[in-house]
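**Student:** Here is a sequence with its predicted model. Questions after.
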Amino acid sequence: MRICLSTLLGAVMAAGLLAPTAAYADGDAVKGAKIFRKCAACHSVDEAKNKVGPHLVDIVDRPVASVEGYKYSPAMVEHATEVPAWDVEALDAYLRNPKGVVKKTKMAFAGLKKDDDVADVIAYLKDPSAAE
């Protein structure tokens, strides 16, 4: 039986065996916008236009691998069958370790290591206008 790390993490959290991280609480969208600059070469958050990576407009709770016109890796398409949407928990896991969550993802970014950075980027992705 094949178990995805993000599926296992979701089950552990649902069972109440693991407390949510700071990313599920309050992040700072202004700080998140600054951290997102690392991502901006490949992703857009304010315009539904794909770059090297898919746009991230309305990413929170959007179905995984669903942006029209973007050619996802087979690994990301497979991930979409295991994790149907980019909810906060899925974003948290992926932003921390993209290749750990989706082994053969095209994304070259190593991930964010600080809890606050993850929380701040997620806050920014939820509402980019909050950083203005």
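**Tutor:** Received, thanks.
**Student:** alpha carbons only for contacts and neighbour counts from here, please
**Tutor:** Noted.
**Student:** Quick test: name the residue nearest the centre of the chain.
**Tutor:** Centroid-nearest residue in the chain: L91, 2.9 Å away (criterion: CA atoms, centre = their mean).
**Student:** so where does that residue fall, helix or strand?
**Tutor:** helix 88-96 (DSSP states H and E).
**Student:** Output the contacting helices and strands for the helix or strand encompassing D120.
**Tutor:** Assigned by DSSP H and E, D120 belongs to helix 115-126. Judged by 3 or more CA pairs under 8 Å, 6 or more residues apart in numbering; DSSP states H and E, the packing partners of helix 115-126 are helix 29-36, helix 88-96.
**Student:** try it against this one:
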Amino acid sequence: MKAMFTVASSPLFASLIAASALLVGATFSHADAMLSAQGKVLFAHNCHACHSEDSARNTFGPSLSGVVGRKAASVPRFAYSDAMKASGLVWSEDNLRMWIADNVKLVPGTRMRHVAISDKAEQDYILAYLKTL
């Protein structure tokens, strides 16, 4: 069964909100908050089953608190794959985007399995949310 999103969760709606914020003189932080709110919804649907937002708690996957800018395979008390440990990655926005789109392509041999998110707008939403953690 395919998940259905409301008009409020569409990429077009988010673009209109961001453009409206600029036209009425609102700060970027308001537009960023809107993107982040949508990212939280996508995170809940795609990531939360395996990842915690709590820095003190790993689940099936490592905590994603503070992930943006963090060295890959560096969360304490998590058993990373040898491939991830050897990757040398830092979780920049570009690397996170590539990971979200196709993690196995970015790090062959990773143990993580997930449904790839190839839609750039949805990636933007998730990245906006990850920046808040």
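**Tutor:** The structure has been received and is ready for your questions. All values derive from a computational prediction rather than experimental measurement.
**Student:** Count the residues that sit near K113 of the first structure.
**Tutor:** By the criterion of other CA atoms under 10 Å, K113 of the first structure has 11 neighbours.
**Student:** ok, for it, nearest residue in space, not its chain neighbours?
**Tutor:** R96 (5.9 Å; CA to CA, 6 or more residues apart in numbering).
**Student:** Can you tell me the number of residues neighbouring S6 of the first structure?
**Tutor:** S6 of the first structure has 21 nearby residues by other CA under 10 Å.
**Student:** corresponding residue for A110 of the first structure in the second structure?
**Tutor:** Mapped onto the second structure by TM-score structural alignment, A110 of the first structure lines up with V115.
**Student:** how about N97 of the first structure, what's its partner in the second structure?
**Tutor:** Superposed on the second structure with TM-score structural alignment, N97 of the first structure falls opposite D102.
**Student:** got it, and L8 of the first structure?
**Tutor:** That one, L8 of the first structure, aligns with nothing by TM-score structural alignment.
**Student:** secondary structure element for L8 of the first structure?
**Tutor:** helix 5-14.
**Student:** In a markdown table, list the helices and strands packed on helix 115-126 of the first structure along with distance to T7 of the first structure.
**Tutor:** Shown next, in a markdown table, are those (distance: least, CA to CA, whole Å):
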| stretch | distance to T7 of the first structure |
| --- | --- |
| helix 29-36 | 26 |
| helix 88-96 | 9 |
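**Student:** what's the closest of these to A123 of the first structure?
**Tutor:** Nearest to A123 of the first structure among those is helix 29-36 (4.9 Å), distances taken as CA to CA.
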